[in-house]
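Q: For reference, the sequence and a predicted model appear below.
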Amino acid sequence: MYKIIATAGVLTLVLQSTSGAQSYTEDVPVELGTILVTAGRTPVDKDKSGRAYTVITAKELEEQNVRYVADALRTVPGFSVSRTGSYGGQTQVRVRGAESNHLLVMIDGVDVGETSTGEYDFSGLIVDDIERIEVLRGPQSAFWGSNATAGVVNIITKGGIRDGFEGTARTEAGSDGSSLASLLMRGGGERYDLALSAALRNTGGYNVSDYGSEDDGDRNATLNGKLNVDLTDWLKLDGTLRYVNRRGETDGQDFTFGSPTYGEVLDTDDVTAMEEFSGSLGLTHTSLNGAWTQKARFSGSDATRENEEDGVVTSSTRGSRINARYQSTYAFDALSLLDGHHSLTGGYEWERETFRPSHLDHGFSRDAHSLVAEYRGEFLDRFYVNGAVRHDFNDRFKDATTFSVAGAWKFVETGTRLHASLGSGITNPTFYEQYGYTPSTFVGNADLKPEESLGWDAGVEQAFFDRRFVVDVTYFNQNLTNEITTVYELVGGSYVSTPVNREGESLRQGVEVTATARLLDRLTLKATYTYTDATEQTEAGGARLVEVRRPRHMGSLNLAYAFLDNRARVFGEAIFNGTTVDNNYTTSPSSRADLAGYTLVNAGAKYRINDRFEVYGRIDNMFDADYEEVYGYNTQGRVAYVGVKGRF
């Protein structure tokens, strides 16, 4: 498939070059302006939102030569990333000290978290077809339901263009034996647009174990399609379809009680294979001169995971999610009341989740019906409020009600924006936590209760020198009750784990800082810093423990310079993670181990040869830092990548 994608891209470029077709002048993505589509059930200008957000655009991803979404998220305040092993290893993302399944991940508005685990494995997500990444921090369950306890990531893929055609192809190779080929084609007519993309990534990887010498590589194939059609001037159709097939080599841990290597990562011949489908189909109807908007959408996702040992499938799971939703929004003005502009939204959702593990001859399912209401108001063109409430009718759990309120106040005269939000969140037990089973290591608990959370944040954004320098400082505070944790019991010579609801309370608080500066016309700087204090109680009234894999201090610094009339660009970045703790399973019972802090320095450059071709390169971990993100698992040393990108 790699050869097919690369050959197709090169052949198309050659044909375009020899046909005298119109030259492509600049790779400018379709701009969504300053609109956030995830900060509520209706889009809103980012300056009018009281929620803590970050937007990463395709332009920023390309300028930094970013390859993986997980690496892009390392520069987002409040986000910590930990990868178990090589590039194909499980990659978890935690927000503001919360668990990885407290982050709702959507692709084009479709929930892609696995029903088996409740979280999304970022190891399979590359950036080639991405238009922008929207990040919302803080509880968002009032809008999006379960798992949006600590935040939401919505990955918006590239769409088509009207009345034309354009394409992009690129190929890349790395010093670690990796290769990447991708092809994007998009076009359309007067009343429709369409985008199709394909990408294939292979990595040679490295040995994640201290034993043996086998490198653990992975393969990832991704196909994506997106369609928009104006059926009439007032009725629009849109659809998405995505397929991912990936296979990653991993090394397992030895949990044989009494073994001299108990708890250590061994150089085993393990493989994790994943196949993912997701898609959606929606209709949007507008009337009353755009004042009344109705939306109906049907979406679904399906994920199959297989675990292999020495070429034999030892376990597998399959989970799916089907969602149908309808919402109606009415916007109106009440100018006599503080020059007010208002919108009211009401919505209904139905969702069915299914789960089938390989150790059983039957599966499980659960349904939820939800009602959502949202209000959005603007006053005096400087004060903005937003509130929402949601009630979930669950057939397997107690019904739940969540809420969210937020506000922003702009002082145009001083370049100041105040923002604050308060909300509740909920995370339902995963199917695996309820019904999962792994011989000799794990037994589920069908009596688990949902986790509940309450959080708030407040901050100030201040611009200086005509917005050449902008800084935002935000304080956050969030608690968690009914936290699901794991207990261990010695059974038949091995420790067997079982999930239970913890009686104590987890507390997370901290500060997020973001600063951007245009030092010169072509010299830019961006910096982030996060302080996180995340602690948990093993029992009500008990001592508080620092939660694992949550660095107390994190930060990033990026400096970029463009020259030669913007044809060339160089950048350097540093990503810092402070000391953190992790579970050490080499002791019996397990204990805590400190993971030393580290700084990764990356650098890259790109040069646009002409309107059609550019070359680029990137060095990751330039100084070959030795570090751990998960106890016992080695990480990637210094590696360099070079590539060429063509437009047609």
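A: Received the coordinates, thanks. Here the structure is a predicted model, which is why all the values come from computation and not from measurement.
Q: can we go C-alpha only for contacts and neighbour counts from here?
A: OK.
Q: host element of the nearest residue to residue 114 once chain neighbours are set aside?
A: Take residue 114 and drop its neighbours on the chain: the residue closest to it by CA to CA, 6 or more residues apart in numbering is residue 120, 6.1 Å away. Secondary structure here is read from DSSP states H and E; on that basis residue 120 sits in neither a helix nor a strand.
Q: quick one: residue 120 from residue 356, how far?
A: Counting by CA to CA, to the nearest Å, the gap between residue 120 and residue 356 amounts to 18 Å.
Q: before we move on, back to that, the residue nearest to residue 114 and residue 107 touch, don't they?
A: No. Residue 120 is not in contact with residue 107 according to CA atoms under 8 Å; the separation is 10.8 Å.
Q: Among those two, which residue is more densely surrounded?
A: When neighbours are counted by other CA atoms under 10 Å, residue 120 comes out ahead of the other of residue 120 and residue 107, with 23 against 19.
Q: what's near enough to touch that one?
A: With contacts taken as CA atoms under 8 Å, 6 or more residues apart in numbering, residue 120 has the following neighbours: 92, 101, 105, 112, 113, 114.
Q: A further structure is provided below for comparison with the first:
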Amino acid sequence: MKYPPLLVALTMPLFPHFVHAVESVTILDPVIVTASRSSEPESQSLAAVTVIERADIERQQARSVPDVLRSIPGISLSQNGGDGQLTTLFLRGTNSDHTLILIDGVRVGSATAGLTPLENVPLAQVERIEVVRGPRSSLYGSEAIGGVIQIFTKKGGGPLTPRFSLGAGTLGSSTVAAGVSGGGERGWFDVGANLERSTGINACSGRPEPFAGCGVIEPDHDGYRQLGVNLRAGYAFSDAVKFDTHLLRSDNHADYDGSSFAGNVARAEQQTAGTSVTLKPLELWTLTVSAGQSWDHLRALTTTTAPKTVVSTFDTTRDTLALQNDLALTPTQKLSLGVDYLDDQIASSTNYHVTSRDNLGIFSAYQGQFGATELKLSARQDDNQQFGQHATGSAAVGYRFANDVQLALSYGTAFKAPSFNNLYYPNYGNPALNPEQARNWEVSVTGKLPLGEAAAGRWDVRLYQTEIDDLITFDPRTWTAANINRARIRGVEATAAARLGEWDVTTNLTLMNPEDRSVGSNQGKVLARRPEQTAQLALDRQFNRWSVGTTLLIAGRRFDDPANAVRLGSYTLVDLRTEYALSAAWRLQLRLENALNEHYETSAFYHQPARAAYLTLRYAL
């Protein structure tokens, strides 16, 4: 593979020789929970983790969860149009259903399609996002081949604090959000709501004959509307007993280009609810019991008839129950033992032969530090009602040198259980399918960018290889789903964050070779819709009450089909932003999106928004 010189130039800050230009700042080490299912400082995690805080979301002036995720290394997105349209995510080149999505610890996503509609998660209610790249089935079970993304809603706590935002922009976009949080010394609560609207763009210019894209020509604007609500509360009765409960709901309406058979209006309702109790029977023993439910209701309607007619409905209910014991064996060693239970139920206008299944998983995880050496081990056994027993495991070891550079090596296995569509969809499903299986190797080098006694930033470089067997695809010989595909994905990720002079700088580079290894005509081809090169550079600076920033995102070419016959060109996106502090509580923000007015596609025949501007007024104490 050859890489453009500009991509290489963007990674210059990734190497320590530039530290003479870096100002000394102290960067606090975030505490993460997703990588190991227990709290640990981010710097002690041997996994590739990216943490997005609420302050980052507001500084970027992001407008959706996909908008936040697109600049994270290893992530590429494919979007069928503008706001609210179907968005699929590829993490480290794995399939779009190979990433586990959690909201406040609750597993979400459609059990029929196997995907999570991230475009319908209300960003206004999100406090934090943790992205773990690399296999995590040994902790979470199915779906975590590419990694895990956990979204945390606003929690609250402290004195009573109101918040409010009002925004408007191009394409008839408008948004209003309000909420209040508080709780005092031992309690916490948050109540929030948001409403967003957009007239949208013409999502698709399809081709009826031969069929391509959406298959129709409907030169109209495909609008979007979302209503989101977040409720969360908890109380620490003592240092040994804590209780937390949460509810996140969104009602979404999106127009799309379709037909009288497939519909052209989607009404989607998503709800995630859960509760957890954390007990500390002994100083060295923490017990957490949690229960949750995610609910996904989708209706496709057509406007070609009057009144609107429902074309299809899909309901998914996922009930989860978990028990986890965390044991502090020594000050530097921890053992976690737990049990997960998952029950999937579906109801649909489509006749599925089977409409429910459950899964029981037992897992263990060990974390130990022996001087400069860190060791992490985990193993899991899943017993699924449909496909039976499946075991996974992982091991990682890291060594930290005297100059604070850490070298780490890891190996892990993962799997993905077939979705209900794969198994039981009429005239396609195959109940004899096996889980998709993966093996991953990774080597990483991480370090700080030092200057004097303080750390100015961090950098890391990671090389990985993922091999996936028994990939599920359509078999033209039987006209059903079958385990006949294979893939091998090799990649390198490099990231850095620092302060140069008055500027805060973050940058990352991903180079990837996602190769189809299946026997047949597509062997050696690039997996569909994955760019082989992506790079991102973000610059931000504060001028008293003013702040300014820009984000540059470069994505290389990709192919829309397994045969690599339809090529989607590379593109460069530049976003500009500024903010003015009217007072300690009021801020006025302006964002210019796609400032170069780049015309590009991430899915063939589906359009992306042109240059757009958004103005937002925020209030928060």
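A: Alright, I've got the coordinates. Treat the numbers as computed from the prediction; the structure is a model and nothing was measured.
Q: care to give me the TM-score?
A: Structural agreement between the overlaid chains, expressed as a TM-score with TM-score structural alignment, normalised by the length of the second structure, amounts to 0.89; 577 aligned residues with a CA RMSD of 2.2 Å.
Q: before we move on, the earlier item: closest one of the contacts of residue 120 of the first structure to residue 363 of the first structure?
A: For those, the minimum distance to residue 363 of the first structure (CA to CA) is 15.0 Å, reached by residue 114.
Q: Please report how far the residue mapped onto the closest one from the second structure lies from residue 90 of the second structure.
A: For residue 114 of the first structure, the aligned position in the second structure is occupied by residue 110, per TM-score structural alignment. Applying CA to CA, one obtains 17 Å for the distance of residue 110 of the second structure from residue 90 of the second structure.
Q: what about those two, which has more around it?
A: In terms of neighbours (other CA under 10 Å), residue 110 is the more surrounded of residue 110 of the second structure and residue 90; the figures are 24 against 21.
Q: ok, now how distant is residue 339 of the second structure from residue 411 of the second structure?
A: Distance of residue 339 of the second structure to residue 411 of the second structure, computed by CA to CA: 23 Å.
Q: cool, residue 572 of the second structure as well?
A: According to CA to CA, residue 572 of the second structure stands 34 Å off from residue 411 of the second structure.
Q: The residue nearest to the spatial centre of the second structure: what's it in contact with?
A: Against the mean C-alpha coordinate of the second structure, by CA atoms, centre = their mean, the closest residue is residue 149 at 4.3 Å. For residue 149 of the second structure, the set of contacting residues under the criterion of CA under 8 Å, 6+ apart consists of 99, 100, 101, 102, 129, 130, 131, 132.
Q: mind checking what the first one lines up with in the first structure?
A: In the first structure, the residue equivalent to residue 99 of the second structure is residue 103, according to TM-score structural alignment.
Q: Its match reaches residue 146, doesn't it?
A: No. With contact defined as CA under 8 Å, residue 103 of the first structure does not reach residue 146; the gap is 9.4 Å.
Q: Compare those two (neighbour count), which wins?
A: Under the criterion of other CA under 10 Å, the comparison of residue 103 of the first structure against residue 146 puts residue 103 first, with 30 against 25.
Q: Can you tell me what residue 39 of the second structure aligns to in the first structure?
A: In the first structure, the position corresponding to residue 39 of the second structure is occupied by residue 43, as judged by TM-score structural alignment.
Q: Tell me how many other residues surround the nearest residue to that match once chain neighbours are set aside.
A: In space, residue 43 of the first structure comes closest to residue 37 once its chain neighbours are excluded; the distance is 4.4 Å by CA to CA, 6+ apart. A count of neighbours around residue 37 of the first structure, defined by other CA under 10 Å, yields 17.
Q: how near is residue 37 of the first structure to residue 106 of the first structure?
A: Plainly put, residue 37 of the first structure is 12 Å away from residue 106 of the first structure if you go by CA to CA.
Q: Next up, the contacts around the alignment partner in the second structure of residue 347 of the first structure.
A: With TM-score structural alignment as the matching criterion, the partner of residue 347 of the first structure in the second structure is residue 338. Taking CA under 8 Å, 6+ apart as the contact definition, residue 338 of the second structure lies against 322, 323, 324, 325, 362, 363, 364.
Q: Repeat that for residue 369 of the first structure.
A: With contact set as CA under 8 Å, 6+ apart, residue 369 of the first structure has these partners: 348, 349, 350, 351, 392, 393, 394.
Q: again, only this time at 10 Å
A: For residue 369 of the first structure, the set of contacting residues under the criterion of CA atoms under 10 Å, 6 or more residues apart in numbering consists of 323-325, 348-352, 391-395, 399.
Q: ditto for residue 254 of the second structure
A: Contacts of residue 254 of the second structure were listed using CA under 10 Å, 6+ apart, and they are 83-86, 120, 197-200, 222-226, 264-268, 300.
Q: Please spell out the PyMOL selection for the buried subset of those residues.
A: Buried members of the contacts of residue 254 of the second structure, identified by 16 or more other CA atoms under 10 Å, are gathered into one PyMOL selection as follows:
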select buried, resi 83+84+85+86+120+197+198+199+200+222+223+224+225+226+264+265+266+267+268+300
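Q: To which residue of the second structure is residue 224 of the first structure aligned?
A: Residue 224 of the first structure maps onto residue 230 of the second structure when the alignment is built from TM-score structural alignment.
Q: ok, its match to residue 273 of the second structure distance?
A: For residue 230 of the second structure, the distance to residue 273 of the second structure equals 10 Å [CA to CA].
Q: between these two, what contacts are shared?
A: Residues touching both residue 230 of the second structure and residue 273 (CA under 10 Å, 6+ apart) are 246, 247, 248, 249.
Q: which one in the first structure is aligned with the first one?
A: The criterion is TM-score structural alignment: under it, residue 246 of the second structure has residue 240 as its aligned partner in the first structure.
Q: Quick check: its match is in a strand.
A: Yes. In this structure, residue 240 of the first structure lies within a strand as judged by DSSP: H, G, I helix; E, B strand; the rest coil.
Q: what's around it, how many residues?
A: By other CA under 10 Å, the residues close to residue 240 of the first structure number 23.
Q: Residue in the second structure paired with residue 175 of the first structure?
A: When the two structures are superposed using TM-score structural alignment, residue 175 of the first structure falls opposite residue 170 in the second structure.
Q: Count the residues that sit near the corresponding residue of the first structure for residue 68 of the second structure.
A: Aligned counterpart of residue 68 of the second structure in the first structure: residue 72 (TM-score structural alignment). Neighbours of residue 72 of the first structure under the rule other CA under 10 Å: 17.
Q: Repeat that for residue 38 of the second structure.
A: Residue 38 of the second structure has 16 nearby residues by other CA under 10 Å.
Q: got the contact list for it?
A: Residue 38 of the second structure makes contact with 31, 32, 324, 325, 326, 334, 335, 336, 365 under the criterion CA under 10 Å, 6+ apart.
Q: Verify the stated contact: the second one with residue 48.
A: No. Here residue 32 of the second structure does not reach residue 48: they are 11.6 Å apart, not a contact under CA atoms under 10 Å.
Q: No further queries at this time; thank you.
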